[in-house]
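> here is a sequence together with a model predicted from it:
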Amino acid sequence: MRFSASSVALREFHGESRLEAARSERRWWPGLAPVRLALFVEPMNINAQSLMVATLAKSLKNLGYEVEVLAFADGKANDILENICHVNVVSPPSLKYIDWSKYNAVLLSSLEGKMVVSILMQEPFQFLPVVWLIHEDALGQFLRNPELHQSIPNHIEDWRTHFNACTYVVFPDSYLPLLHSALDTGNFLVISGSPVDILATKRYSSSHTQESARNQYGSKEDDVVVLVVGSYLFFDELPWDFATVLRASAPHIMDMAKTKNLGVQFIFFCGNDTDAYNSAFQELASHMGFPLGSVKHFSLTHDIRNLLVFADIVLYGSSRQEPVFPPLLLRSMASEIPIIVPNLTVITKYITDGTHGFLFNADDPSTMVSAFAQILGEKRLSARAFSVALEGKLLSKNMLAYDCITAHVMLLESVLHYPSYAKLPSPVSKLQERTWLWDLFETKAALENSSSDDDSQLLTRIIDNLVDESHESNQTYSDSNDTSLYNYPSLSDWNDLNEVEIFEDIERREIEEASFSPLPFPIDERVERPLLSWDEVYKNARKSERLKPEGNERDEGELERTGQPVCIYEIYSGEGAWPFLHHGSLYRGITLSKGGRRPRSDDVDAVTHLSVLDNPYYSDRLCEFGAMFAVANRIDAVHKLPWIGFQSWQAAGRKVSLSEKAEETLEETMAGENNEDVIYYWAPMDMDQTSNFWSMCDWLNAGRCRTLFEDAFRTMYGLSDGITALPPMPNDGDYWSTLHSWVMPTPSFLKFIMFSRMFVDYLHSLNVNGTDPASCLLGASQLEKRHCYCRILEVLVNVWAYHSGKKMAYLNPVTGDIREQHPLDDRNEMWVKFFNFTLLKSMDEDLAEEADDGMHAGDDQWLWPLTGQVFWPGIADREREEKYIKKLDKKLKNKVKLLERQKSGYKQKPLGQ
């Protein structure tokens, strides 16, 4: 059943295990690294939330996952977690400097996780699975505050947006989703069994006595107090099922109590506390056969802990089937109270009649009388009742632990993407933990003398921080001199923005048209344009003014790089990658997100320079390599330096970006009289002694790297099946390049792109169904299939550089030391003939001629013409011929006009006559 704000039911989880799907593929290659999980928690105090998180982390680690705990501050239970997994204390501002892409999923166990979700909502982290565990009702009460609606506008929409960005929002019981129903977007789940009820009951009973509670609620010391509870799911409904159960048994129970000279009081915990509900309930209670004054009613908003302190018996009066074990029953058992429950499936799964509780037939309410007969004694309760209550308490401590942990692990198995390089963890069936880590936490609690005051103070601080954050995010500034990002745009602003977008679209199309021309001058200089009116000139001037700040930034960037030998283009996608980018004249950003450049920067918009990147299907498959295609496509306009380099934004997150010393070494090397054709790289491939280049490539590409590389290479060069088509790569202990982090001469870069465009096209042609992302053969998970060619293209530069005879040098990103890799004199098996520039240029021109002649008309999957310029000598010859014909046609038209004037006899008189 599904839970939603309009239909009060419980959403169950029935997701398919992606881990089982990964195992069914029979991966023959070994994994390189375990599946990594980030677990963001509040400061780890001695509480139920920390107990559950620690037990879950230990279970995941034992299954083979790698868990890293992130928190804003140290807590009293930090040392417990440090013995289980790595704990990293971070500050809120530093969250944006964490490379979240290194994790396979993120679990949030704190309301402060909203800050993390804000980051994960941005590119390039938006596809990362996020599971948010909500343990308390503080957020629900916070959102229901009417004063908050007035002081902080749109705060509910803000929270709903953050909840919607998560894969699942998980609650420990069915009451909390009701409290947060305003935020439900269809991803709420309930996983019961959290130890919060057990620990809360234990703490509360240690500080409250039954005598004081009875005096508070007006119950006599000798009375038998029966607490009647039911389901949270029917908040506002009258307990008709209670009436059905008690109507047949109440008179017998009262007679039994009179026989034993006992007073009986029934307390009903259900519904709401409105006057209409109370009056309707009293009328219903009178029909149940209870004497006047023996029935009291408390709404579900009342603190159940107060009632459990002085209750003698707990009766579960609802006969409706529940998807999970009722949390109110768990609290009752933890309070060492005998329970009388119907024989519902979810209850009999755990409770044995006469051992842990007393069962009655839900279809025959009269059987409840026999349960009361076993419980009631001469002095309130019988000895058997106390014995059963004790057994129930012992059982409740870990009764749901295994199911709770198992459900969380199964949830992770359903949302995780298990990439090719991952060491598959053990399935949930191998889970050994069946109890909570009570020993560690109870010992710690005794030493620290921890109390719930720490938790309440922490929760109050978190809520206060969230209120301040909501105030800041909704604050607007009326000062006209303040150019805040939070100013709401006016209608004129939207009109201006629309005009700018139209102008940029026209500019992009002109650039695309010009890119197909082999001539050095732009297309505008070859097309006759009519004279503009003054209004049109004024309008264009206004557009130029609006674009002027950005243009000035680009001009300043170009000025900074004047005289430099090299520029490194940092490839990124989305605002989430901005903190990992560098500033300064050595670097220039290039974004794969349309219009996603950093403000006040001269970053390059790759989509503007290569229109195929505006297609999500191709941009996802090419990934960061698309940025290189874009730069090469407009090399004369974008890059005018002798050396060119690239670096993925992930290099900074993986701690392999260049230090200042390494940057100085690189610039000095480039500035010297260095005419060698060298490629310098600084992000090495992580290899061990048992692996080589092609095996690593296989492990990153679902075990099919060398197979598809060989097939693409064979098709590209037209090699027969009997000839080996996989270029050999030595296992000499030297480094190979990854993360697109390298520098080479600009002419060499253009040669590399010429080869890469053809290789990618033939690789793409091997796809079974080019329009279906799931058809990718180079990916093991859905996410890898979406980014099909990314991983093989990341290492393609190594094959090209090695076999084209380029000198390869590793630049240590920390020390700046340069060491040659795979020396030319030691390369015994270079396939130079396949990487000869004359051959590649000839092949490139052949493809251009095919495109120019329309030989692939109707073939939407031909990728090569979309990745760069299409040029062969015939295009220049045709353009010269067309230009000559236009010139002759113009002369002919002028001659005809002159003859017509002469025939008309009109002659202009000389001036002055």
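Everything's here; your move.
> every contact and neighbour count from this point should use C-alpha atoms.
OK.
> in the stretch 501-650 of the chain, which spans are helices?
In the stretch 501-650 of the chain, the segments counted as helices under DSSP state H, counting those that start in this stretch are 534-560, 606-609, 616-622, 625-633, 635-638, 650-653.
> hmm, who's touching stretch 374-383?
With contact meaning Cα atoms under 8 Å, 6 or more residues apart in numbering, stretch 374-383 is reached by 222-224, 257, 260-262, 312, 338, 384-385.
> buried ones among the residues you listed?
Among these, the ones that count as buried by 16 or more other Cα atoms under 10 Å are 223-224, 257, 262, 312, 338, 384-385.
> of the contacts of stretch 374-383, closest to Ser91?
The shortest gap between Ser91 and any of the contacts of stretch 374-383 belongs to Pro338, at 47.6 Å (Cα to Cα).
> returning to that earlier point: farthest pair within the buried ones among the contacts of stretch 374-383?
Asp223 and Arg384, at 18.6 Å, using Cα to Cα across the buried ones among the contacts of stretch 374-383.
> in stretch 829-836, which residues are buried?
Within stretch 829-836, the residues scored as buried using 16+ other Cα under 10 Å are 830-831, 834-835.
> likewise for stretch 4-16?
Within stretch 4-16, the residues that count as buried by 16+ other Cα under 10 Å are 4-5, 8-11, 13.
> what residues does that stretch touch?
Contacts for stretch 4-16 (Cα under 8 Å, 6+ apart): 1-3, 174, 178, 181-182, 184-186, 188-190, 233-234, 323, 411, 414.
> below is an additional structure, to be compared with the one above:
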Amino acid sequence: MGSLESPISLKRAGSRNERNPFLSRTRSRFSRFLLFNKLDYVQWICTVVVFLFFVVFFQMFLPGSVMDKSPDSLDDKDLVFRELGYLKEMGGLDFGEDITLEPCKLLQKFQSQNKQLNLGSSSALNRSQHRFQYRKPQLALVFADLLVDPQQLLMVTIANALREIGYEIQVYSIEDGPAYDVWQNIGIPVTVLKFNPSGIGVDWLNYNGILVSSLEAKSVFSRALAVRSRQYTSAGQIELVNDWKNVFNRATVVVFPNYALPMIYSTFDTGNYYVIPGSPADAWKGENAMYLYKDNQRASMGYGPNEVLIAIVGSQFMYRGLWLEHALILQALLPLFADFSSDNDSISHPKIIVLSSDSASNYSMAVEKIALNLRYPSGVVKHVAVHGDVDGVLSMTDLVIYGSFLEEPSFPEILIKAMSHGKPIVAPDLSNIRKYVDNRVNGYLFPKENISVLTQIILQMISKGKLSPLALNIASIGRGTVKNMMVQETIEGYAMLLENVLKFPSEVAPPKAVIELPSKLKEEWQWNLFVNLQNSTLEDKSSKFLNNLEEQWNHSQRKKFGSPVAMNDSFSYEIWEEEKKMHIFDTKRRREEQELKDRTDQSRGTWEDVYRNAKRADRARNDLHERDERELERTGQPLCIYEPYFGEGTWPFLHQSSLYRAIGLTGIHVLESLTLRNMYAQWVLQSTKGRRTRMDDVDGPSRLELLKNSYYRDILGEYGAFFAIANRIDHLHKNAWIGFQSWRATARKASLSEVAETSLLGAIEKRKYGDALYFWVRMDKDPRNSLQQDFWSFCDAINAGNCKFAFSETLKTMYGIRTELNSLPPMPEDGGTWSVMQSWALPTKSFLEFVMFSRMFVDALDAQMYDEHHQSGHCYLSFSKDKHCYSRMLELLINVWAYHSARRIVFVNPESGVMQEYHIFKDRRGKMWVKWFALNTLKAMDEDLAEEADSDHSKRRWIWPSTGEVVWQGVLDRERNIRNRQKEKRKQKSKDKQERMRHKHRQKALGKYVKPLPEEDMEISNSTLLTSN
């Protein structure tokens, strides 16, 4: 669902020493000698040799003949078990007791946060909060496809139960499939997402929680990505690993179905792993096993069709004493071979397969050595290392013995697989096994303290070379048991997790407790919905998806580095190192060239060239003067609608036409003092993170410094765009009317259609309603207002019941009211509606008046809320820690201002463009607080604040000066005086220049200029000279 931190981690118990886990046990003199005498490496090797000698020595006391089943031989075996137990007490043998699976504190962390929230949510004003429960909590389930697989069965079962306790669920899928009908049959709507060039258009903020059930949109139920992550690391594909880590980190919780997967995926662990055991995947495979596995599986591994195959399995966790447990199980199975007399050649010996996840060759050698010392016939015992096809090996065995004595936190997954294949199981009576297995009903149990009972069980199960009828019947019952095993734990686990993770707004009714869920929904998976679809072929979709992803990533790397050579395997670390060296060298060279350039004299050209270059640089530096085709088209229109947005996820909801212009509210990244390979380079990257490229979007933080503060950027929300546009509006907005539209209105399909846009522009040009507020997202259609509440009741519902109090206190602070008079402006209940979601249009002049009022209102509201909210994150307008705090109250502020400032309020149907005026003037008489909202009153208050800000330079925290321009008569006079002084200074410079020109020294001519004769005259004169001579 979101992010999961393994609720359980594999670590040694805190009271044990990790290197020597036997230090805290009762030690013999020999063990204390080994411990307290600091032995060197050679002495430790000698100690190990002595230990192995003792093991071989005790094997001499084992029964000498596998055919002997007399009472004396059983007594000898008990002696061996006692001797092995003695070795265990010495610390040399380890049954895994020092391995402790400690649950992570993730769930406890959420629970403690909820407790702190309940204690501190009332804030410093000790305000009580109320939950109105107008609508159900919304959940979205996201799938990569709707193919029929165990994951669909799991999620259908969980969704059906969650819906019963009060959740409302919507399913999204990237691709369609047969499971579409399954969801429709249970009444849950399904939407198949369609890609468009700008992305997928879904407003995920409509949902209180999102459960993503796929890597490619696949649950992390397989080991595919975990295995590949090691390949990525070894191949130097660090960026790909980091990308996956970011994907895992974005989730609040990442849920795994068993306790081994979180450790396998430890590369991506960011502290949000969680485990909810239980899945129908193994039972699903068992149902289809008959079609997948045939007798030729035995032949491929060298076993005959009539041979009895016994599988010894163990814990999914590896620990040092595992080989000892296998040795004890093999020892207990020896008497079984007494039934297979050497003179009876018609029945072959049973075969034993030791399954483990340890693929090391030395473990196979250890198993063979144990079998040899126990005097098993050659070829009877075989070790098989299984990583993937465990079901293939289990399907061809006859019975399965669980040979681990480690208490695991849930029922062993390997036993679920065995039972789903219809194999009788034998296991120690551990608590988590005994919870689901009844001895001699659906399985066999033996006490781990008395392993000789295992021998008796095996002799009862196998008779004359085949399983007894009782064992077959128990296997059949076990298969039915495992089909619906752990359903209750899974459903309760998800319900409890959602209860602790999700934070519901005040208008949302919390779900019922999971104990109120009908028992029939917790007893079995919803197999009945998949009866006709269950035999569908399962594909390895995760591997296919990862292959495509790696191919795309490698292609992007080739494109990035301009390499024409195909990168079949991976990203080359050497190429990256070379790229960094070249970048460092170029940076150093450019710096040196710039320094040399600054030290040399350069021709600056004429003064005209200098002025021209300075103006060109100023225009290039100032975005406000950049004009593209959309801006040129927008110039002649009466209206411009701005669309505030936060980050890349909102891009699909932004319009491209010239009527609209987006304003980005994401922050500016500054990266300074980056040191690479002992080379110091100072980079200042004013990057446009989350902003669209090649678009004329307005950069909100660059227009208003306050929006560079993440606290105010979050708490103001789209109101920050109002302040940013109004600040020096003449430099940006050239239209007579201005509008705003939330990207969420587009996601909700409530934005203006082309017909409505034409209708709105026509009404504006004709001044049909004059100075009016046009809006197109109405309050009575808002999902938060399903009960059609009046204005103040709706405001209270979405603000924990404290909207009216906060509004009243803010107006008192804003206007300086000290009495107990009612300061809550009345909003009529006349059957009309109001604007929500900040989607409206106003004359630009009226918009500036509204911003003037809003700046003072926000300043007074922030003074009331800041201390408590900034320190603790609590706000009495919300039940949970909420970084948006009073943004929901600001969403409705436009209605209060428009009503009491005597603006006409007109609704524009976003589809048809039909207009309807609400709250007409004749019904408002005697109800409007005109004096409070009059322009003269607001302007006088604004000037007083500006004068205070201009004259008082104290360091007290005050946000009003940061929300826009500070203008009053004193500022205007000062600016006029500055302009006059500059004008006088320019005049004086001009006069001085003229005076210098009049009195400048003029140099006399050095001689008289004599014009040379033409060439013809020169020739005549030359010829005359020659004649005379």
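Great, that's in hand. Please read all numbers here as calculations on a predicted model, not as lab measurements.
> and of the buried residues of stretch 829-836 of structure 1, the nearest to His583 of structure 1?
Phe835 (35.8 Å).
> now the corresponding residue of structure 2 for the closest one: how far from Arg903 of structure 2?
Using TM-score structural alignment, the partner of Phe835 of structure 1 in structure 2 is Phe933. With distances taken as Cα to Cα, to the nearest Å, Phe933 of structure 2 is found 11 Å from Arg903 of structure 2.
> same thing with Val967 of structure 2?
25 Å.
> likewise Glu89 of structure 2?
Glu89 of structure 2 is 88 Å from Arg903 of structure 2, by Cα to Cα.
> which of those two has more neighbours?
Arg903 (20 against 17; other Cα atoms under 10 Å).
> show me what the more buried one aligns to in structure 1.
Counting by TM-score structural alignment, Arg903 of structure 2 lines up with Lys806 in structure 1.
> next, the contact list for Arg247 of structure 1, please.
Neighbouring residues of Arg247 of structure 1 by Cα under 8 Å, 6+ apart: 287-289.
> buried among these? Need that as a selection in PyMOL.
Of the contacts of Arg247 of structure 1, the buried ones can be selected in PyMOL as follows, counting by 16+ other Cα under 10 Å:
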select buried, resi 288+289
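> any figure for the gap between the match of Arg903 of structure 2 and Asn495 of structure 1?
According to Cα to Cα, Lys806 of structure 1 stands 53 Å off from Asn495 of structure 1.
> before we move on, what about Ser318 of structure 1?
Separation of Ser318 of structure 1 from Asn495 of structure 1 (Cα to Cα): 61 Å.
> over to Leu416 of structure 1?
For Leu416 of structure 1 relative to Asn495 of structure 1 (Cα to Cα), the value is 43 Å.
> which residue is nearest the middle of structure 2?
Nearest to the mean C-alpha position of structure 2, by Cα atoms, centre = their mean, lies Arg250 at 1.7 Å.
> tell me the counterpart of it in structure 1.
Checking TM-score structural alignment: Arg250 of structure 2 goes with Ala165.
> so Phe713 of structure 1 touches Asp721, yeah?
No - checked against Cα atoms under 8 Å, the pair Phe713 of structure 1 and Asp721 is beyond contact range at 11.4 Å.
> could you check how far stretch 1018-1029 of structure 2 is from the centre of its chain?
With Cα atoms, centre = their mean, to the nearest Å as the basis, stretch 1018-1029 of structure 2 stands 105 Å off its chain's centre.
> helices - which of the buried ones among the contacts of stretch 374-383 of structure 1 land there?
In helices, judged by DSSP state H, the following of those are found: 257, 384-385.
> next one: Glu307 of structure 2 from Gln151 of structure 2, what distance?
36 Å.
> then Asn977 of structure 2?
Using Cα to Cα, Asn977 of structure 2 is found at 75 Å from Gln151 of structure 2.
> with neighbour numbers in mind, choose between these two.
Taking other Cα under 10 Å, Asn977 of structure 2 and Gln151 do not tie; Gln151 has more neighbours (20 against 12).
> so what's the aligned partner of that one in structure 1 up against?
Correspondence of Gln151 of structure 2 to structure 1, assessed by TM-score structural alignment: Gln49. Taking Cα under 8 Å, 6+ apart, we find Gln49 of structure 1 in contact with 135, 195-196.
> with those residues in mind, which one is nearest to Leu547 of structure 1?
Distances from Leu547 of structure 1 to the contacts of Gln49 of structure 1, taken as Cα to Cα, are shortest for His135 (49.6 Å).
> any chance of the buried residues of stretch 829-836 of structure 1 in CSV, with distance to Leu37 of structure 1 and secondary structure too?
Compiled in CSV, these are given as follows (distance: Cα to Cα, whole Å; DSSP: H, G, I helix; E, B strand; the rest coil):
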residue, distance to Leu37 of structure 1, secondary structure
Met830, 42, coil
Trp831, 43, coil
Phe834, 44, helix
Phe835, 43, helix
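> what's the burial count for Ser563 of structure 2?
11.
> let me redo that: Leu472 of structure 2
Using other Cα under 10 Å as the criterion, Leu472 of structure 2 is surrounded by 18 other residues.
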